[in-house]
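Engineer: sequence unknown, structure follows:
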């Protein structure tokens, strides 16, 4: 960002929240993340989901396709002598227990899980994406929870 101030380059920084979902043939293999872990549990390749606390933590999930669109728009808008930073998220508060419930609906079976004491983490993490919406016209068209989970499940099962 500092170099952009010299006029030599432009810079755009995107701060992504929880990127999730999948594209045909491209699932997310990182089982340290909530949704890929649940996909592994539902496929039978992981024994259980460990939930911190009671599942009330609120997170913001953005579909990978919406994130890709944000990157494309940011690249198009990047001009010398400019530096911008944007949050990228759906802005929709989603509790971990809501994600579990949606996975159960989409897959048709309960998610094996174990609750542990709450971790030292923020109760709520939400993106404010108003700046990229106003400046670049970006909107999270595919970031509804059902679509994220449907796409993740389809990619995880090869359907």
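Structural biologist: Cool, the structure landed. Being a predicted model, the structure only gives us computed values, none of them experimental.

Engineer: CA atoms for contacts and neighbours, from now on please.
Structural biologist: OK.

Engineer: where exactly do the strands run in the protein?
Structural biologist: Here the chain has its strands, by DSSP state E, at 11-16, 18-20, 49-52, 58-59, 61-63, 83-88, 94-95, 113-116.

Engineer: got a list of contacts for the second one?
Structural biologist: For strand 18-20, the external contacting residues (Cα atoms under 8 Å, 6 or more residues apart in numbering) are 28, 35, 59-64, 67, 89, 148, 152.

Engineer: want to throw the residues you listed into a markdown table with neighbour count and distance to residue 53?
Structural biologist: Shown next, in a markdown table, are the contacts of strand 18-20 (neighbours: other Cα atoms under 10 Å; distance: Cα to Cα, whole Å):
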| residue | neighbour count | distance to residue 53 |
| --- | --- | --- |
| 28 | 19 | 25 |
| 35 | 27 | 17 |
| 59 | 22 | 14 |
| 60 | 25 | 18 |
| 61 | 29 | 19 |
| 62 | 26 | 23 |
| 63 | 26 | 25 |
| 64 | 21 | 27 |
| 67 | 24 | 29 |
| 89 | 27 | 24 |
| 148 | 25 | 23 |
| 152 | 26 | 24 |
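
Engineer: I'd like to know which of the strands of the chain is closest to residue 124.
Structural biologist: strand 58-59 (4.6 Å; Cα to Cα).

Engineer: Return the member of the contacts of strand 18-20 nearest to residue 6.
Structural biologist: Of all those, residue 67 has the smallest distance to residue 6: 28.5 Å, by Cα to Cα.

Engineer: Report whether the expected contact of that closest one with residue 88 is present.
Structural biologist: Yes. Using Cα atoms under 8 Å, residue 67 is in contact with residue 88, at 7.1 Å.

Engineer: Can you check which residues contact both of the two?
Structural biologist: The contact lists of residue 67 and residue 88 share residue 16, where a contact means Cα under 8 Å, 6+ apart.

Engineer: deepest of the strands of the chain, which one?
Structural biologist: strand 61-63 (a mean of 27; mean count of other Cα atoms under 10 Å).

Engineer: Quick check: the gap between the residue nearest the centre of the chain and residue 110.
Structural biologist: With distances taken as Cα atoms, centre = their mean, residue 19 lies nearest the centre of the chain, 2.3 Å away. Distance, residue 19 to residue 110, by Cα to Cα, to the nearest Å: 23 Å.

Engineer: Put this next to the previous one:
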């Protein structure tokens, strides 16, 4: 991938997209093209086709998506499947129609079956039933992978797909209902500390296992793949380390400075019981993550304090 190529980052304001812009700049890719949702509605086929015809980017990174945690996925399944399919269809097709030289589609580890063998290898895709609470989002992302493969097979588009594990870091969404588990914990433990609360209750048993990757590590992995990978199969992007949800809660409490009790609400779903990615394929290419979880949480909490979100 040439340093002078024009790179369009779709979704540049989000957690993943903003990190990708930082990683591209750090790697010497200064010609970056971005648009806010107000400037370009990626769900609008006519707008997207006109945009690509006008700018003809050499590289496209598709990080734009409708995202959220368990509550958001369960509450808005129609929006999650419709909007994500629209975004993917419009961007991938327009990239091909306008001479894109390289495309990276960013997916999610939720594409894999709920009761998948662990750690999860790329070939386990479509071998079992999905987790019901995020099925709509997962189906959209699976369709994105298959679309990239179809356009590679039929048209020769150099489209690759990266499937990151659970991400966290600066510029995350701290919405009290619709955020993912780590930013939700950061906000809830911070507010509990500020209010002097004696306890914080987390959803589920606390026994579910999760893997987390700092978003800057994910972004650097994506730039690495753009520069070094061109093949049909999607690639897992993870840290290779897992923790129980209770351990994560205790770690966040320690970073935030909350000293109260952590309780569990077992009437709430744990979601997928375990979800550890096998990132051996990526590690074998020569890339490894560099940010340890507690270090990353401290950096993320500092960024949270600067943003001071409110209900």
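Structural biologist: Yep, it's here. It should be emphasised that the depicted structure is a prediction, and the values quoted were computed from it without experimental measurement.

Engineer: Superpose the two chains and report the TM-score.
Structural biologist: Once superposed, chain against chain, the TM-score is 0.81 (TM-score structural alignment, normalised by the length of structure 1); 150 aligned residues with a Cα RMSD of 2.5 Å.

Engineer: Quick one: map the residue nearest to the centre of structure 1 onto structure 2.
Structural biologist: By TM-score structural alignment, residue 19 of structure 1 lines up with residue 167 in structure 2.

Engineer: Residue 103 of structure 1 too?
Structural biologist: Counting by TM-score structural alignment, the partner of residue 103 of structure 1 is residue 252.

Engineer: Contacts only, for that match.
Structural biologist: 185-186, 189, 297.

Engineer: Please report which of those has the highest neighbour count.
Structural biologist: The most neighbours of any of those, using other Cα atoms under 10 Å, belong to residue 189, which has 28 neighbours.

Engineer: That one touches residue 256, doesn't it?
Structural biologist: Yes. With contact defined as Cα under 8 Å, residue 189 of structure 2 reaches residue 256; the gap is 6.8 Å.

Engineer: what's the burial count for residue 76 of structure 1?
Structural biologist: 10.

Engineer: per the alignment, it corresponds to what in structure 2?
Structural biologist: Match for residue 76 of structure 1 (TM-score structural alignment): residue 227.

Engineer: What's the match for residue 86 of structure 1 in structure 2?
Structural biologist: Superposed on structure 2 with TM-score structural alignment, residue 86 of structure 1 falls opposite residue 235.

Engineer: Skipping its backbone neighbours, what lies nearest its match in space?
Structural biologist: residue 162 (4.9 Å; Cα to Cα, 6 or more residues apart in numbering).

Engineer: can you check residue 131 of structure 1 too?
Structural biologist: Counting by Cα to Cα, 6+ apart, the residue nearest residue 131 of structure 1 is residue 86, at 6.4 Å.

Engineer: who touches the one you found in this structure?
Structural biologist: Counted by Cα under 8 Å, 6+ apart, residue 86 of structure 1 has contacts 12-15, 129, 131-132.

Engineer: got it, and residue 73 of structure 1?
Structural biologist: With Cα under 8 Å, 6+ apart, residue 73 of structure 1 has these contacts: 136, 138.

Engineer: Residue 184 of structure 2 pairs with which position in structure 1?
Structural biologist: Taking TM-score structural alignment, the alignment pairs residue 184 of structure 2 with residue 37 from structure 1.

Engineer: Over to residue 156 of structure 2?
Structural biologist: In structure 1, residue 156 of structure 2 lands on residue 8 (TM-score structural alignment).

Engineer: What residues does the aligned partner of residue 61 of structure 1 in structure 2 make contact with?
Structural biologist: Residue 61 of structure 1 maps onto residue 212 in structure 2, with residues paired by TM-score structural alignment. Contacts for residue 212 of structure 2 (Cα under 8 Å, 6+ apart) come out as 165-168, 238-239, 241-242, 293.

Engineer: what do you get for residue 268 of structure 2?
Structural biologist: Residue 268 of structure 2 touches 203-204, counting by Cα under 8 Å, 6+ apart.

Engineer: how far away is it from residue 205 of structure 2?
Structural biologist: For residue 268 of structure 2 relative to residue 205 of structure 2 (Cα to Cα), the value is 8 Å.

Engineer: how deep is residue 34 of structure 1 tucked in, by neighbour count?
Structural biologist: Other residues lying near residue 34 of structure 1 total 17 when counted by other Cα under 10 Å.

Engineer: Pull the distance from stretch 180-188 of structure 2 to the chain's centre.
Structural biologist: 15 Å (Cα atoms, centre = their mean, to the nearest Å).

Engineer: how close does residue 10 of structure 1 sit to residue 75 of structure 1?
Structural biologist: 10 Å.

Engineer: the more surrounded of the two?
Structural biologist: Neighbours were counted for residue 10 of structure 1 and for residue 75 using other Cα under 10 Å; residue 10 has more, 20 against 13.

Engineer: Check the contact between that one and residue 4; I expect there is one.
Structural biologist: Yes. Using Cα under 8 Å, residue 10 of structure 1 makes contact with residue 4 at a distance of 4.8 Å.

Engineer: who's in contact with residue 216 of structure 2?
Structural biologist: 19-20, 23, 169.

Engineer: Which one of the residues you listed is nearest to residue 49 of structure 2?
Structural biologist: residue 20 (23.2 Å).

Engineer: Helix or strand: which one has the closest one?
Structural biologist: helix 15-26 (DSSP states H and E).

Engineer: Can you give the distance of that helix from its chain's centre?
Structural biologist: For helix 15-26 of structure 2, the distance to the chain centre is 13 Å (Cα atoms, centre = their mean).

Engineer: same for that helix, what does it pack against?
Structural biologist: Helix 15-26 of structure 2 is packed against strand 7-10, helix 215-228, with contacts defined by 3 or more Cα pairs under 8 Å, 6 or more residues apart in numbering; DSSP states H and E.
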